[in-house]
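Undergrad: no FASTA, just this:
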C-alpha cells in the first residue's frame, strides 16, 4: 500500500511540455530533466526501502503470531493437565480420609483388646468358644490391617507425587505464560511500527473505510454486502487502470530545438509495469485449489459446526460458519493471503473483518475485541489481524465464515487442522 501511493505520486510529477519551454535553452531543459530523473530515482529508492520494511514486518509478524498461537495452545494444554491433576488430588484425598476412618475404627478395637489382661478374657461375656473365635478373627484381621496400612502408605506416596507433578505443571504454566507475554509485547511493537507506516497513507485508507461503512449501512445482508464490496473493487481497479499512463511510443530522433523536451517528457514517465503490479503485491498468492490449505485463524476448540442448529436473536437457525472457543485475548490471524475489504460492525454479526482472497472467495471473522487491520490492507496467511476479548476463566468465541460468490460454504474442510479439538 505504501509503495503504491509513493509510486503513484510520481504520476503527478510536473511534466515539461513544449509550450512551457518559453525562451529556455536546451541545456536548461536538460538540467531540469536531470533533476526530475534524480528526484524520481530518490522517490523510487525510498519507496523500495519502505516496501522492503513492510515486507520484513509482515514476515516477522507472521512468525511471531505463529509462536504466540503455539504458546497459547501449550498454555491451554498445561492448564487442562493441571486441572486433571488437581481433580485427581481431590479424589485421592477423599479416598485417604475414608480409609483413615476405617483404620481408626479397626485399630481402636484392637487396642481395646490388647490392653485387656488375659484373666479378663476368662470372665468376658459369651462362651469360651466365642472368646476363642474372637481371638482367632483378630489374628486373621491383623494381616488384613497391615495390608490396608501398606496400601495407605502407597496412596500417600501417590498423593505426594501428584502434588509434585502439580507444582511442576504450575511452574511450566508460569514459564509459558511469561513467554507468551513476551511474544505479545514483541507483536505489539511490530503492529505499532506497521501503524506508523500506514499513517502515511491514512487519508486513502480512511476514504476506503468510509465507503465500506456506507455500503454496510445500505446492505440488507452479508451476501448483498459482499456483492457491493466486489463491485467497489472492480470500480477501483478500473479507475487505477485509467490513471495508469500507457508506455510512450519510441520518439523520433529530436531536432536541435526539440531534444530537451523529448528527454524531459520521457524522464517524468514512471515504469508502468511497476504501477500495474501495485494493485496486487507479488507475495500475495491466489486462492488455493486444494482444501486444508487455509490456516485456522485462532487456536481453540470448535464448539459450533457449519449447518448446526443454533439460537440467534431472531430464533433458531442453521449456522453458516463455525465457532471456535479460544483463550482470553487469543491472537487471531488471517486464514489466507488477501485484502481487507471491510472492518467494523455489521447487522447481527457485531464487529467483523472481511478478507477478499480472490476467485470470489471471502473469509469473515466475527467476535474480535480488537481489529488490527484496516480496509485496503493486504495481508498474508498467518498475519495478525486482531485479538479476542474475554477475561480469565472465560472462553470467547471466534465466528468464522468462508463464502464463495457471496454464498456460505463449510470452512472446516478448507482449514488445516492444528491438533486443536473439534467438538462432535
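TA: Received, thanks. Since we're looking at a predicted model, the values are computed, not measured.
Undergrad: From now on I want contacts and neighbour counts done on CA atoms only, so please keep to that.
TA: Will do.
Undergrad: Kindly provide the distance from the spatially most central residue of the chain to residue 195.
TA: Nearest to the mean C-alpha position of the chain, by CA atoms, centre = their mean, lies residue 332 at 2.0 Å. Distance, residue 332 to residue 195, using CA to CA, to the nearest Å: 17 Å.
Undergrad: Also residue 397?
TA: Applying CA to CA, the value for residue 397 to residue 195 is 27 Å.
Undergrad: which of these two has more neighbours?
TA: Of the pair residue 397 and residue 195, residue 397 is the one with more neighbours under other CA atoms under 10 Å, namely 25 against 15.
Undergrad: putting a second one here so we can go through both:
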C-alpha cells in the first residue's frame, strides 16, 4: 500500500508542482522587466535633460550682455531725470521772472489808467467851464455891441459941435456927466470880456493838450496790454509745462462748484480739499503759499459801496464795490495761490486767492479771467479784466471780499486806500 502510487494522483501532483513553480517565477520576471523599463526611462530622461534646459534658459554670455544693457538704460534714465529736473528749475526761474515782468507792466497800466481817468475828469470839467463861458459871452455880445456902437457915434461928434447943438448948455453938461460915470463901468465890462476871451482861449488850448495826452496814454496802454497778454500766455505755457494735471484741476473745480451751495461752503470745501491733498502729498510743489507782499486794491477806481453798507433791499455788503474804467485791469491784491477761478452762482466770473495766515480774497465781476487754480500769484500780478459795459448802467464795477478763516472782514484793515 505504501509503495502504491496512483497514476492519476501522481499526474495531478506533478501538474500542481509545475503550476506552483510557474506562479512563483512569473512575478519575479515581471519585476525584472519593470526595473529594466525604469532604468531605460531614466537614461532617456538624462539624455534629454541638457537639451530641455538649454531650450528654457539662455546661455550665460547673453545674460551678461542683458545686464550691461539694463545698467546702461538705468544710467540714461538717471541722466534724463537730472536733465528734466534742471529744466524744471529753469522753467520755474523763467516763470518767476515772467510774473515779475507782469507785475511791472500791470503797475504801468494801472498808473496810466489813473492818469487817463484824471485827464478825462479834467477834460469834462473844462468842457463844462467852456460851455458856461461861451454862453455868458454870447449873452453879453448884444449889450456890449450896442454900447460900443453908441460910444463910437459919440467919438465921431466933435466937441465944438456939442456946444452949438440945440438945447441948453445944462443938458449938454448932464450928458457929459452921465457919460463920465458910465465909462468906468463900460471899461470894466470890456476888461472882463477880454479876460473871459483869454480864459476861453486857454481852456481850448488846455482841452487840446489834455486830449492829445489822453490819446498818447491810450496808445501806450494798447502796447502795454499787448505785451501783458503775451506774457500771460507765456506764463500759462510755463505752468502747463510743470502742471500735468491741468485738466484734472478743471474737473475738480467744476465739481466743487456744483456741490457748493454758498460761498462759505465753497471756501470750506477748498480748504478741506487742500489739506487732504497736502496730507496725501499730491498738491503741486509750486502751490505752496508765498508771501503776501504789499497790499493793493485789485483795480484802479473809486469806492461806491463800502463794507457793511445796506443796499436797497436791506442786505448788508460783506465786501466793497469799486467803480473803474471800462476794461480796467484787475490784479491780485496780495500774494497767494489761486484756489478757484470760474463762474459761481450770482457772483459771475470770480477768482478766489488764498493768502497766508488764513486769509482769502474774493474778486468778482470780471469779464475775462487770466488765472488758473493752484497757480502762485504775486501781489499786483494780472488776473483778469473788467467788462467794457455795465449791466446796471454807468461804469463797470468790481466786487471784493476779504475773509479770515472763512468769515468776511472789513478790507480797510488791509488796504489803507479804504480807510476814511
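TA: Okay, I see it. Here the structure is a predicted model, which is why all the values come from computation and not from measurement.
Undergrad: Need the TM-score between these chains.
TA: The TM-score (TM-score structural alignment, normalised by the length of structure 2) is 0.76; 353 aligned residues with a CA RMSD of 2.8 Å.
Undergrad: Show me where the stretch 251-400 of structure 1 has its helices.
TA: Assigned by DSSP state H, counting those that start in this stretch, the stretch 251-400 of structure 1 shows helices spanning 259-267, 272-277.
Undergrad: how about the helices in structure 2?
TA: Using DSSP state H, the helices assigned to structure 2 run over residues 7-56, 60-156, 159-163, 169-242, 246-259, 263-280.
Undergrad: Present those as JSON lines; the columns should include distance to residue 383 of structure 2.
TA: Below are those laid out as JSON lines (distance: least, CA to CA, whole Å):
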{"stretch": "helix 7-56", "distance to residue 383 of structure 2": "65"}
{"stretch": "helix 60-156", "distance to residue 383 of structure 2": "10"}
{"stretch": "helix 159-163", "distance to residue 383 of structure 2": "83"}
{"stretch": "helix 169-242", "distance to residue 383 of structure 2": "9"}
{"stretch": "helix 246-259", "distance to residue 383 of structure 2": "17"}
{"stretch": "helix 263-280", "distance to residue 383 of structure 2": "19"}
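Undergrad: Of all these, which one is nearest residue 344 of structure 2?
TA: With CA to CA as the measure, helix 246-259 is the member of the helices of structure 2 nearest residue 344 of structure 2 (6.6 Å).
Undergrad: Mean deviation, that closest one versus structure 1?
TA: For helix 246-259 of structure 2, the mean deviation from structure 1 after alignment is 2.0 Å (mean CA distance after the TM-score superposition for structure 1).
Undergrad: got the angle between that helix and helix 169-242?
TA: Here helix 246-259 of structure 2 points in a direction 120 degrees away from that of helix 169-242 (axes from the mean of the first three to the mean of the last three CA atoms, to 10 degrees).
Undergrad: For helix 246-259 of structure 2, list every residue counted as buried.
TA: Neighbour counts over helix 246-259 of structure 2 (16 or more other CA atoms under 10 Å) mark 246, 249, 253, 254, 256, 257 as buried.
Undergrad: Show me what it is packed up against.
TA: Counting contacts by 3 or more CA pairs under 8 Å, 6 or more residues apart in numbering; DSSP states H and E, helix 246-259 of structure 2 is packed against helix 263-280.
Undergrad: what range in structure 1 does the helix it packs on sit on?
TA: On structure 1, the counterpart of helix 263-280 of structure 2 by TM-score structural alignment is residues 222-239.
Undergrad: what would the helices of the stretch 251-400 of structure 1 look like in TSV with mean neighbour count?
TA: Listed next are the helices of the stretch 251-400 of structure 1 as TSV, based on neighbours: other CA atoms under 10 Å:
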stretch	mean neighbour count
helix 259-267	19
helix 272-277	14
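Undergrad: Minimum distance to residue 390 of structure 1: which of those has it?
TA: That would be helix 272-277 among the helices of the stretch 251-400 of structure 1, by CA to CA, at 41.0 Å.
Undergrad: Chain neighbours aside, what residue packs nearest to whichever residue in structure 1 pairs up with residue 85 of structure 2?
TA: Aligned counterpart of residue 85 of structure 2 in structure 1: residue 44 (TM-score structural alignment). Ranked by CA to CA, 6 or more residues apart in numbering and with sequence neighbours excluded, the top spatial neighbour of residue 44 of structure 1 is residue 7, at 6.8 Å.
Undergrad: before we move on, what about residue 4 of structure 1?
TA: That would be residue 278: by CA to CA, 6+ apart, it lies 5.3 Å from residue 4 of structure 1.
Undergrad: corresponding residue for residue 238 of structure 2 in structure 1?
TA: Aligned counterpart of residue 238 of structure 2 in structure 1: residue 197 (TM-score structural alignment).
Undergrad: residue contacts, the closest residue to that match other than its chain neighbours?
TA: Distances taken as CA to CA, 6+ apart put residue 2 closest to residue 197 of structure 1, at 7.3 Å, once the chain neighbours are dropped. Residues near residue 2 of structure 1 by CA atoms under 8 Å, 6 or more residues apart in numbering: 47, 50, 51, 197, 198, 200, 201.
Undergrad: ok, now residue 105 of structure 2?
TA: By CA under 8 Å, 6+ apart, the residues touching residue 105 of structure 2 are 224, 228.
Undergrad: ok, the alignment partner in structure 1 of it to residue 182 of structure 1 distance?
TA: Matched by TM-score structural alignment, residue 105 of structure 2 corresponds to residue 64 in structure 1. Between residue 64 of structure 1 and residue 182 of structure 1 the distance is 10 Å, computed by CA to CA.
Undergrad: Next: residue 47 of structure 1.
TA: Applying CA to CA to residue 47 of structure 1 and residue 182 of structure 1 gives a distance of 32 Å.
Undergrad: same question, residue 102 of structure 1
TA: Here residue 102 of structure 1 is placed at a distance of 52 Å from residue 182 of structure 1 (CA to CA).
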